[in-house]
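*Asks:* how would this look folded up:
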Amino acid sequence: MGRAPRTPWRRGFVRALACALGLGLGLGAPVLPGLTSAQAQEADFATLLADQLYLDGPNRLIAQGNVEAFFENARLSAARIVYDRATGAMQIEGPIVLTEGTRAVILADSAELREGLRLGLIRSARVVLDQQLQIAANTVERRSERFTEMNNVVASACEICPERNTPLWEVRADRVVHDTQERQLYFEGARFRMFGLPVAYIPRLRIPDPSLERATGFLSPRFSLDSDHGVGLRAPYFIALSADKDLTLTPFLGTKGTYALEARYRQAFSNGLLELGGLIARDSIRQGELRGMVYAKGDFAVPRGYTLSFNLIQPSDRSLLEDYDRGEPRLTSDITLERVRRDERIRVQALQFRSLRLGDVNANLPNSVGQGLYDRRFDMPGVGGTGRIRLEAEGYSRRSPLAADPKRVARFSADLTWRRDTILPGGVLGAIGGNLGFDHFRIGAAASGFAPTVSRWRPSLMAELRWPLVRATAGGASHVIEPVAQLIWSNDRTYVLPNATSRMPELDEGNLFTFDRFAGGDAREAGLRANLGLSWTRYDPNGWSSTVTVGRIVRDRDLGQFSPASPLAGKQSDWLLAASVDTAAGLSLSSRSLFSEDFNLTRSAIELDWTAADFGISTSYMRIEADPFENRAVDASEWTFDGSRALDEYWTARVGWRYDIASRRAARTSVGLDYENECLRMAMMIEREYSATTNSNSTRFGLNIDILGIGGNPSITRKRCSDGL
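*Replies:* Here you go, the predicted structure:
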């Protein structure tokens, strides 16, 4: 048959004819046993398209010129196909592109396939799995639908470019078998190379293909160098026990005599997650001691809309978590049952607090706590407005109380709050409200002589006026100025009661206009007082906004509720000055300062966060004066900074520190360098930290290398030809 001109009409006609002939010749897999005739015809359905198509005998079909063949989820593109109906074999000449769904692509020079493109031999092939892992092989033989055998193989997830044909990492092997059912790749005679240099020889190697996210095997190792352990190596081994649970074992070896093993068990349930773990170690930090820790985490949905969660942790000694970089110097364990709805919150909680700092004595702290809370908001019948009822029960105990602190305290509190807002003439917003608070204390024996039972009533009335003034400028910006005056009356009676939950009251823009500035229920604010404030907010059409708030509290008389160094002490509180700026470019700046009557700065906090395409900055400054009542004998002042800068598409530099200005020393300093391309992720970090548990300095160096493109570990970096490193 002669070659016809490639006109759009001719090409469409030939493709339609090829499709019909392809169906007639029965391209596809053999008929499966048990299928009816109609089902067999549907199973054998295939399509063949080409520029030229002709018959060479009764059983031989030849297609050439932009040939495409379709069967189920497989698609084949080639220059020429010769199909033998008698044997079901296809002789294919390339360049060949064979696509199977969205996860596998095979590029080859020539092939011999049968049974609907599923079996056969492919020569000079390159296999791309899940757009991540590339495997180049002399031959690829598809022995069955499950197993594919590749010979003389080079595998890598790195992009190979004409000007630089050596990938950053590669695995060369004599033979590779791909198990598509288990989604595993088995290498025989594997040689692992980096930057073109041999690194390791592994006779038999198994790795998951990129589509498998969970598979038993070793994870990427972690290298470290620090003053406590010397040169260290962590080699995590992941065990996929089943689809809903797994176990990770991480041995840790250090050249200074560290032998440790970490374990983590996770299980998913239909209603939640469970995680159990721990660590056991022998090291030179505590000679001759067996050290360890255990923890448990869980979060479960239980009937009637409740959530049961727990977070339990128990180390063997104060410095263990810091020595192994596993936690903070203050630990909180809890078991919580909670339900949160639109207008209701219910919570029952058991907590244990433990401090690992050298200056803290856990036996003297109220570290065993039980709490129960019911909080509901509702429309107040009859008088209008919104009502709120809050019931709380709390109890805590100390193992060895100090002279001024009771061993056990139990408290029940009830609050009924009402508030109604209205609009007055001239655009003034008015509000009235009230609060009736009741507390009942049961106090264990103490040398300080607290009464064994105390009941406290605290009625409060409130009136508030706000006058928002709005102005729009010709440029499109809008300004809102809002003066606020709030008058609150509470009875003046004070009580001699233990105070463990309200020792650090704050004054900020969030609680300037509230009934009570004590954080817990052990203390309640009393007396006649006026909360006064003024705020100015500017909204710019370019997408940024700024707010400035100034305010203070004026009292009828000083009842001595607050410590002398507190910003809330005296007849007039300190002045509050707060400001914030938020821009569309990712910049967020907030500042809060408190000034005394003579405008001496008593407390200050400044925080700046700026996130852009190629850099990120997070820095804060804090200054607070000494207050013995808050267990702070000297002034505290600290500056923290964490920043990152993208040096180019692959490299990112990081730096951070925490500097104790009052003590004139660095509490933490770190410098890091990260690299990531399409096939490799590397992180290097040097950190020096002042220990809160041992009062000594420690230095750490960490190196993490992740091989990307295998086992569900893709890169976020776009693939493109580059010189890379």
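*Asks:* from here on, just use CA atoms for contacts and neighbour counts.
*Replies:* OK.
*Asks:* list the buried residues in stretch 463-483.
*Replies:* By neighbour count on 16 or more other CA atoms under 10 Å, the buried set for stretch 463-483 is 463-468, 477-483.
*Asks:* one more: stretch 533-543?
*Replies:* Buried residues in stretch 533-543, counted by 16+ other CA under 10 Å: 533-540.
*Asks:* one more sequence to fold, the one below, so I can look at both together:
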Amino acid sequence: MVAFVPATGAHAQSEQGGSSALAAGVLQQRQSDPNAKMLVTADELVYDYTRNEVIAEGNVQIYYDGAVLQARRVVYDQQGSRLRAEGGVRLKDKDGTVIAADSLDLSQDFADGFVNSLRIDTPDDMHFVAARADRSGGDTTVLTSGAYTPCEPCKEKPEKPPLWQVRAAKIIHKEKEQTIYFEDARLEFFGIPIAWVPYMEAPDPTVKRKSGFLVPQFVNSSEIGYGVTVPYFWNIAPNMDVTFSPLFVSKQGVMLDGEFRHRLETGTYSIRAAGIIQEDKDEFAGQPGYRDQRGMVETHGRFNINENWYWGWDGWLMSDETFLQDYNLISATTREVTSQIYLVGQGDRSYFDLRAMYFTGLTSYDVEAQQPVIHPVLDYSKTLGESVLGGQFSYDFNLTSLTRDEIDLRATSALYAPTFPTLYDGPTNQCDLAKVEDAGAALRDACLMRGMVGSYTRLSGVVDWRRTFIDTAGQMWTPFFNMQLDVASVQSQADDSPWLPGNDEQLFRAMPAVGLEYRYPFISAQSWGTQTIEPIAQVIIRPDETDIGQFPNEDAQSLIFDDTNLFDVSKYSGYDRVEGGGRGNIGIQYTANFNGGGQINALFGQSYQLFGKNSYAYEDMANTGAESGLETDASDYVARLYYQPTQNFSVINRFRFDQADWSVERYEIEGRAVLTEKLSVSALYGLYTAQPELGYYEEREGILGMGTLKLDERWSLRAAARYNLNLDEIDYTLFGVSYADECFGLALSYRSDFTESGNRSRVDTVLVTISLKTLGEAGFSSQLGSGSSSSD
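*Replies:* Predicted coordinates:
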């Protein structure tokens, strides 16, 4: 018996019976709401009780639980529990996935069936096409003559091949294994095959981590020869994995390399180890790598204690300083690695940092015994939220303890070499301590002690209080009090560390300071904005610095006098030196703010030693203070000029002029400009006069320029260059071009750098990186001129 329902644009809705079964057969597997209603529309709806079939004819649309099935004709076989759809079949699931086919024949539970001329488009831009799709076993789908791409089809010419795609004789998806297998696969760009593999596999999009082989990596250098590694990723658990990366090289044999990673509830840690028994160590003759066995161990970890505290570590152990670069385990331009364990905490007004550190140099010029072991260094600072005597009160603590096995004694200038030809040790520029007696007093000018031998422990505390008063005339008066207390223990032999006390010394130092800062801003409002002229004067009263040269200077060797520290209570960069004696700092500042958002700021000032010893005129083991511009009673002049007319352009100038003849001692100008939405540039020029007492015996002058250009939405260029005006040569260059769209990325760059690293004084690198969305990223790098290259 046949029941016929004429319906031109007819609608049928039911919770049971033929139409309900029709929709359920398509959507049963993915339904998430058992109470969802179903709507079927068609030109004709036929109930064939003889064959136990439900047939929908003409413009069939089935709506169920957020999904829509469209076809010219849909037949549901209730007895065989199969569903057939024909003619422009289109199924859009509630997650946005779209399946298009000429026809499909599936069992009710999607366990078995086939689809002809299939196309699948997912919400995350994955696109599959196949001549036929067969499903069996409830979890296996086979696409015959299939192709996959994440690239969107061309809107003007949809038939045009995508930028790239993977075609395969068969694409097999096993849902339980969460794996996609490709048989007889080839990678095509613009429809042109460029690579072929007989077999490959990849995790399906539902998987973020899966065991398997990764992209091969290739290396090539004159010392190790040609090599290849095919890393294997072992997904032990959702929070634990291992990557094995054995490297097979033609000259040295096999290097074993493995990394273990583990994620816990509060943090993560990793351990990596690599090692090799070299078959031809003579390739490294005269280098640190001239040994049979080489290797390294590396580990990192970080764990959160709570929202304010965390702890962690970084650890490095290696057979020699150039192993990492020789076998491409680290960037060729990395000059050192730091092993440390740390505890860090941060509050709204406080900061705590405790760590123990050990430094390992990675150049052939590094002397490991000269690197300090820090055990430990502690920094703590806090600013009270409540006022003290109406002002702001803050305090800082620093504990530094270190040990060094060998003195770090460097030549200040090659100009001394003719006078003391035996004083220096070749290219390392090390002073020969054994020649101290021969050099006599002149050694003080010829060598700098960058690090003492022995042990040094110092505990320092600094308190600071200040309060600002504004009188009826608008003048700002800020009295302040500052106190630094230092307790130190020095254990060093005088013969091993000249200019330091011998044997065991216990040192104490107190540096109290009281001062007053005065500012009187004159403000003028104009139609275009405001102007402010602000005279600034500061007077600091304190005793002389004590034990100058008795305290080792390990953390205050960097001293640059400029506009940024003109009004600091102490201009030293660390705790090992303190500024003493009475000092006055004066300056005048001008600021203009424009209504349109622009700004001009200028500062000019000078510092004066009013009474007592000028700390900067008394040299320590590293000559800190010499030729700084502060060693005379009246310092050099410092100035700043900043101009920012818009958010897209700014330039800042910093000057230091000699106080006697106004000659330029130090000058920097840095500019940044966003010229258009596509073009931005920046440049830095620096001029620094000779400082022979600090080891800079020639004037230094150079220009660094950088720029990026966005050609369109996908293409961009970048370039950088540094020109050494003293040597009249370019000592750093970078050129790059990149392309990126929704499915493909390409970056090419060339870099030339004279930074010393490993065994190399210059590194020229060509880098090519290709990114294929969902498949991964591959790169190739070649170090030109240094005889090594790598790719991955």
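*Asks:* the buried residues of stretch 463-483 of structure 1: which two are farthest apart?
*Replies:* By the measure CA to CA, 463 and 477 form the most distant pair in the buried residues of stretch 463-483 of structure 1, at 32.4 Å.
*Asks:* show the contacting residues for residue 404 of structure 1.
*Replies:* Residue 404 of structure 1 sits next to 446-448 when contact means CA atoms under 8 Å, 6 or more residues apart in numbering.
*Asks:* now, which of these sits nearest residue 230 of structure 1?
*Replies:* residue 446 (49.3 Å).
*Asks:* in structure 2, what residue corresponds to the closest one?
*Replies:* Counting by TM-score structural alignment, residue 446 of structure 1 lines up with residue 493 in structure 2.
*Asks:* pretty sure that match contacts residue 455?
*Replies:* No: with contacts counted by CA atoms under 8 Å, residue 493 of structure 2 stays clear of residue 455, the gap being 10.3 Å.
*Asks:* how near is the aligned partner of residue 166 of structure 2 in structure 1 to residue 344 of structure 1?
*Replies:* In structure 1, the residue matched to residue 166 of structure 2 (TM-score structural alignment) is residue 171. Counting by CA to CA, to the nearest Å, the gap between residue 171 of structure 1 and residue 344 of structure 1 amounts to 59 Å.
*Asks:* between the two, point out the one with more neighbours.
*Replies:* Neighbours were tallied for residue 171 of structure 1 and for residue 344 using other CA atoms under 10 Å; the higher tally belongs to residue 171 (22 against 15).
*Asks:* which of the buried residues of stretch 533-543 of structure 1 lies closest to residue 26 of structure 1?
*Replies:* For the buried residues of stretch 533-543 of structure 1, the residue nearest residue 26 of structure 1 by CA to CA is residue 540; the value is 69.6 Å.
*Asks:* wait, the closest one touches residue 474, no?
*Replies:* No: taking contacts as CA under 8 Å, residue 540 of structure 1 lies outside contact range of residue 474: 11.5 Å.
*Asks:* not counting sequence-adjacent ones, nearest residue to the aligned partner of residue 233 of structure 2 in structure 1?
*Replies:* In structure 1, the residue paired with residue 233 of structure 2 is residue 238, using TM-score structural alignment. Excluding the flanking residues, the one nearest residue 238 of structure 1 by CA to CA, 6 or more residues apart in numbering is residue 248, at 4.5 Å.
*Asks:* same deal with residue 16 of structure 1?
*Replies:* Among residues not flanking residue 16 of structure 1 along the chain, residue 49 sits closest, at 7.5 Å (CA to CA, 6+ apart).
*Asks:* thanks a lot, catch you later.
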